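[1] can you look at this prediction? I've put the sequence above it.
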Amino acid sequence: MTTADALDALLTGDGTETVDDAFSTAALAALDTDEEFPSRAVRVLDEAGLPAHYVLSDGAELPETVRLLRAVARRDLTVAIAHGKTFLGTAPVWVAGTAEQITDLAERVRAADAVCWGLTERGHGADLLAGELAAVAEDSGGWRLDGEKWLINNATRAALACVLARTDPAGGARGFSLFLVDRQRLPEGSWRNLPKIRTHGIRGADISGFALDGARVPADALIGGEGDGIPIVLKTLQLTRIAVGALSLGAADHALRLARDFAAGRELYGRRLADIPHIRRVLGRAATSALLAEAVSLLATRSAHTLPGELSVVAPIAKAYVPTVTQETLTTLGELLGVRGFLTSPPGGGFAKLERDHRICAIFDGSTVVNRAALLNQLPRLARQLRRRRADTDGVRAAADLTAPLPPFAPDRLSLLSVTGCGAVQSLPDTVERVRRTGPPELAALTGPLLDELDLLEKESATFVPVAGGLPSTAFDLAERYERAYAAAACLLLWQENPDLRTGPLGAGALWPRACLTALLGADDNAVSDAMAGVLLDWNAPEFTLLGGAA
């Protein structure tokens, strides 16, 4: 296993690049132009030990996995997506596999065998209950799989595939099962690769599919029980939706660096661009948005260990919020870069590719709309819990305390619906009270409007009833407001529980939480934005983060 700092040092090298470097800008740009898979870069990550961090059953912690993938995404999103797909493909086994399945798969993953997740099919999109790939039980005790999976990441390269199959012809929520298919153990000719799909972004990724024809697998290929496929998928998505945030955080790091360097080095009418007030505010607000996304990701990833029973709420919040905020940030920074943001070669610095590649992040593992719908379907329960103000305070504070040891991942505690609601949001009034007691006054002053927003959200959510067959467009405003409440709670909890986050240029005068709350309230504070821009312009670490860095 490796660490995020060690991996980042490996990928950065000595700061010089040649076309022979697997992670050089030139090499990655050439692969993108030719729509070729980044095999050498993936091999570097394999040799560095990154696959071991995908094995959640054996001590790996989701926050560190996310931070590692962020380091890769900061260099190239295509590589991060291509390599990180193994985490998605293996997660169902960590959630519901037998001890033997977990042990065997962990060994294969550490040996750098790629794993894909065969969920979607041509013509059915996100409607998993419409899946046609079928698995039929045989007298031998094994299963025969027939059908296609399409738009699958790493479908051609994968040594193993976690496949969702219809095991009851009638379908329904209990009509599907999951199988771990080992291509090496299949009868010859029973697996056929489908052609690579050309995509707008991540052009070099292996987005394709596979067809199974008489693919016989042993009884021990079944993950969980027969008919457990959809529940296992839904629980697994609670992990993968949070992990996808790593891609957005890395993209934000890359974009902020490009924009910072451009603004600091460009002169306009004899004046440095970074000294123009409007430009500074654009930079400051973009930096704030990046920290908001990071705060949500930090609390969500740690909650996978400390509050796994609440992930049915936390995961869709993180998946809807983090990529959306990041894409908005990329759009804003693209406007700042102007024509350079459209260039695919220097001096563009790769921004056009970055912005194009990131668009897929909002779609992975359920689009923003799908995730907000998942949140809205639980909103009546969340409204009741919000009214009661009950929360697992210990679990919430352990999630927020970045120095607290994390308990091992406990898949048996995952739930399709959160009985306890969302502790971070429900405890927000108590968190505000603690912030008001300890100050500083500038931060405490923002908590009044924040609680007003929470009270209004509580009242309007109390009358909301999910509608069978679809949700009105106006309902999605409630989901967005709940996401902002979670983001506010994440910021205040992290501030309160981590003295280290109250130091340095970001912590001085509570700069970062003030900037974040101001943004969440939809207000403008030019002085705060200007101060955030100043910190960003002086930052010299590879990632702009709450977790440390030199300024």
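    Received, thanks.
[2] for the rest of this, base every contact and every neighbour count on C-alpha atoms.
    Fine.
[3] residues contacting Ile232?
    By CA atoms under 8 Å, 6 or more residues apart in numbering, the residues touching Ile232 are Pro92, Val95, Ala96, Gly224.
[4] name the element the second one belongs to?
    For Val95, the enclosing helix or strand under DSSP states H and E is helix 77-96.
[5] what segments of the stretch 251-400 of the chain are helices?
    Counting by DSSP state H, counting those that start in this stretch, one finds helices in the stretch 251-400 of the chain at the ranges 277-306, 311-337, 351-358, 368-376, 379-388, 393-400.
[6] can you say which of the ones you listed is packed in most?
    Of all those, helix 277-306 has the most neighbours on average by mean count of other CA atoms under 10 Å, namely a mean of 25.
[7] from the chain's centroid, how far away is that one?
    Mean-position distance between helix 277-306 and its chain equals 13 Å (CA atoms, centre = their mean, to the nearest Å).
[8] how big is the angle separating it from helix 311-337?
    Here the directions of helix 277-306 and helix 311-337 differ by 160 degrees (axes from the mean of the first three to the mean of the last three CA atoms, to 10 degrees).
[9] what's helix 277-306 packed up against?
    Under the contact criterion of 3 or more CA pairs under 8 Å, 6 or more residues apart in numbering; DSSP states H and E, helix 277-306 touches helix 62-75, helix 229-243, helix 245-265, helix 311-337, helix 393-400, helix 475-497, helix 511-520, helix 526-538.
[10] can you list contacts of the last one?
    Translated: helix 526-538. For helix 526-538, the external contacting residues (CA under 8 Å, 6+ apart) are 260-261, 264, 277, 280-285, 287-288, 505-506, 511-512, 514-515, 544, 551.
[11] hmm, back to that, now distance to Thr156 too, for the helices of the stretch 251-400 of the chain, in a markdown table please.
    Shown next, in a markdown table, are the helices of the stretch 251-400 of the chain (distance: least, CA to CA, whole Å):
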| stretch | distance to Thr156 |
| --- | --- |
| helix 277-306 | 30 |
| helix 311-337 | 27 |
| helix 351-358 | 20 |
| helix 368-376 | 27 |
| helix 379-388 | 40 |
| helix 393-400 | 38 |
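[12] second one coming, line it up with the first:
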Amino acid sequence: MLPTEEAADLLALVRELADEQLLPQVDEAEAAARFPREVFTMLGRSGLLSLPYPEDFGGGAQPYEVYLQAVEEIARGWMSIAVGVSVHSLTAFPMATFGTPEQQERWLHGMLSGDQLGAYGLSEPQAGSDVASIRTRAVRDGDDYVLTGTKSWISHAGHADYYTIFARTSDDGGRGLSCFHVPAGTAGLGFAEPERKMGLHCDTVREVLLDNVRVPASHRIGEEGQGMPIALAALDAGRLGIAAAATGLAQRALEVATAYAQEREQFGRPVADNQGLAFLLADMAAAVGSARASYLHAARLKDAGQPHSQECSIAKLVATDAAMRVTTDAVQVLGGYGYTTDFPVERLMREAKVTQIFEGTNQIQRVVISRHLLTQPERT
């Protein structure tokens, strides 16, 4: 049930776009590991890179439950693109939420226009889930900051128009981090070779190398030392994006497996007539439905202004574990064909694996969930 007719029309448009623009080219593009900048441009011009942000700055002013369902539909067509949409939204979140009116007026319009693509510089070689261990430093030098360090596993690195970078401005642990807006082309900003990954080959991921990168103090987002709260708030939103994308990935695997089971005949009848296989498809559908329900529940809490951090972690955990299970079962349904590149399910399975790892591993999600449970006051 969608909140408005406008939302229903929007999702119908995204579904049509996925069927007609994304699905026909995804296999070839992923095999070539080509960064699909033109697809992001097309999505931006369609207003799909800015859905959850205010209209005053060029956003779509859509509730999160609508934005996430759009991400799911995009992932159903092309997972690398859906991950990119989620990442780009993540990069704009600090500016939209913690930026000054002057910063928002200067930069947010471009971020949300579709003409620009962002990258999110949080993780480092020794600081993935442990954000407080970030070592990249930002040293104040007059009216500037000078940033030095290395960011790892950065989507869009080398292709982005700007980088949202978290760096250490003091040695006060998690309270010593700050957030910066770093435009592409800034002197000292460099990139390593792309990572050679199991899947998501169109999602270019590299190390970002900051060698005395000088930015004006006006490029700091929020106050000095506010970087950790900014990062954690953004990660809640990012985890929902990945949960929605994982659900779309699983939905596509279910569709392929169901169609194959209805068409493939063994012993003179479709293999779908085998109850064991039919029940496997039913379990896959239940997993997809549970994943969708979990991210929508968290999104509706977010839209209502209610606490939702625990529910974001639950959604990320449930949806990504479901994606891994559903895509693995889809390979099983297709049998030997599922293990070949002639069908998409082997690619979907490879792509599903990383969803259990990025935006906080699923082990970290369990830590977050358990801490919420164990620190809540007892009900009386």
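    Thanks, I have the structure now. This one's a predicted model, so the numbers in the text were calculated from it and none came from an experiment.
[13] circling back to that earlier point, can you put the helices and strands packed on helix 277-306 of structure 1 in a markdown table and add distance to Pro380 of structure 1?
    Output for those, formatted as a markdown table (distance: least, CA to CA, whole Å):
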| stretch | distance to Pro380 of structure 1 |
| --- | --- |
| helix 62-75 | 29 |
| helix 229-243 | 20 |
| helix 245-265 | 27 |
| helix 311-337 | 12 |
| helix 393-400 | 21 |
| helix 475-497 | 11 |
| helix 511-520 | 23 |
| helix 526-538 | 37 |
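[14] coming back round to it: structure 2: matching residues for the helix holding Val95 of structure 1?
    Taken onto structure 2 by TM-score structural alignment, helix 77-96 of structure 1 occupies residues 79-98 there.
[15] excluding sequence neighbours, find me the nearest residue to the corresponding residue of structure 1 for His308 of structure 2.
    Under the alignment (TM-score structural alignment), His308 of structure 2 pairs with Leu311 in structure 1. Sequence neighbours aside, Gln238 is the residue nearest to Leu311 of structure 1 in space, at 5.8 Å (criterion: CA to CA, 6 or more residues apart in numbering).
[16] quick one on the thing from earlier: which among the contacts of Ile232 of structure 1 gets closest to Arg192 of structure 1?
    For these, the closest approach to Arg192 of structure 1 (CA to CA) belongs to Pro92, at 23.3 Å.
[17] which residues sit in contact with the closest one?
    Contacts of Pro92 of structure 1 (CA under 8 Å, 6+ apart): Cys162, Ile223, Ile232, Val233, Thr236.
[18] please pull up the equivalent of the third one in structure 2.
    This points to Ile232 of structure 1. In structure 2, Ile232 of structure 1 lands on Ile230 (TM-score structural alignment).
[19] surely Gly123 of structure 1 is in a strand?
    No. Gly123 of structure 1 sits outside any strand when classified using DSSP: H, G, I helix; E, B strand; the rest coil, being coil.
[20] could you report the neighbour count for the equivalent of it over in structure 2?
    Structural alignment (TM-score structural alignment) places Gly123 of structure 1 against Gln126 in structure 2. Neighbours of Gln126 of structure 2 under the rule other CA atoms under 10 Å: 14.
[21] how far away is Gln126 of structure 2 from Phe98 of structure 2?
    27 Å (CA to CA, to the nearest Å).
[22] same check on Ser290 of structure 2?
    From Ser290 of structure 2 to Phe98 of structure 2 the distance is 33 Å (CA to CA).
[23] kindly report the same for Ala319 of structure 2.
    Counting by CA to CA, the gap from Ala319 of structure 2 to Phe98 of structure 2 is 29 Å.
[24] the match of His308 of structure 2 against Ala304, yeah?
    Yes. At 6.7 Å, Leu311 of structure 1 counts as touching Ala304 under the criterion of CA atoms under 8 Å.
[25] between those two, what contacts are shared?
    Leu239.
[26] helix, strand, or coil at the counterpart of Gly44 of structure 2 in structure 1?
    Gly44 of structure 2 maps onto Asp46 in structure 1, with residues paired by TM-score structural alignment. Asp46 of structure 1 falls in the helix class when you classify it by three-state DSSP.
[27] which residue packs closest to Asp46 of structure 1, ignoring adjacent ones?
    Leaving aside its sequence neighbours, Asp46 of structure 1 sits nearest to Ala112 (CA to CA, 6+ apart; 5.8 Å).
[28] where's that neighbour, which helix or strand?
    Using DSSP H and E, Ala112 of structure 1 falls outside every helix and strand.
[29] re the thing from before, neighbours of the match of Gly44 of structure 2, how many?
    By other CA under 10 Å, 19 other residues sit near Asp46 of structure 1.
[30] assess the claim that Ile197 of structure 1 and Leu151 are in contact.
    Yes. Counting by CA under 8 Å, Leu151 is a contact partner of Ile197 of structure 1 at 7.4 Å.
[31] how near is the residue nearest to Gly348 of structure 1 when sequence neighbours are not counted to Ala27 of structure 1?
    Distances taken as CA to CA, 6+ apart place Arg340 nearest to Gly348 of structure 1, at 4.7 Å, with adjacent residues excluded. As judged by CA to CA, Arg340 of structure 1 and Ala27 of structure 1 stand 20 Å apart.
[32] next one: Thr306 of structure 1
    From Thr306 of structure 1 across to Ala27 of structure 1, the span is 41 Å (CA to CA).
[33] neighbours around the closest residue to Leu22 of structure 2 other than its chain neighbours, how many?
    In this structure, Leu22 of structure 2 finds its nearest non-sequential neighbour in Gly77, 5.3 Å apart by CA to CA, 6+ apart. Number of residues near Gly77 of structure 2 (other CA under 10 Å) recorded here: 28.
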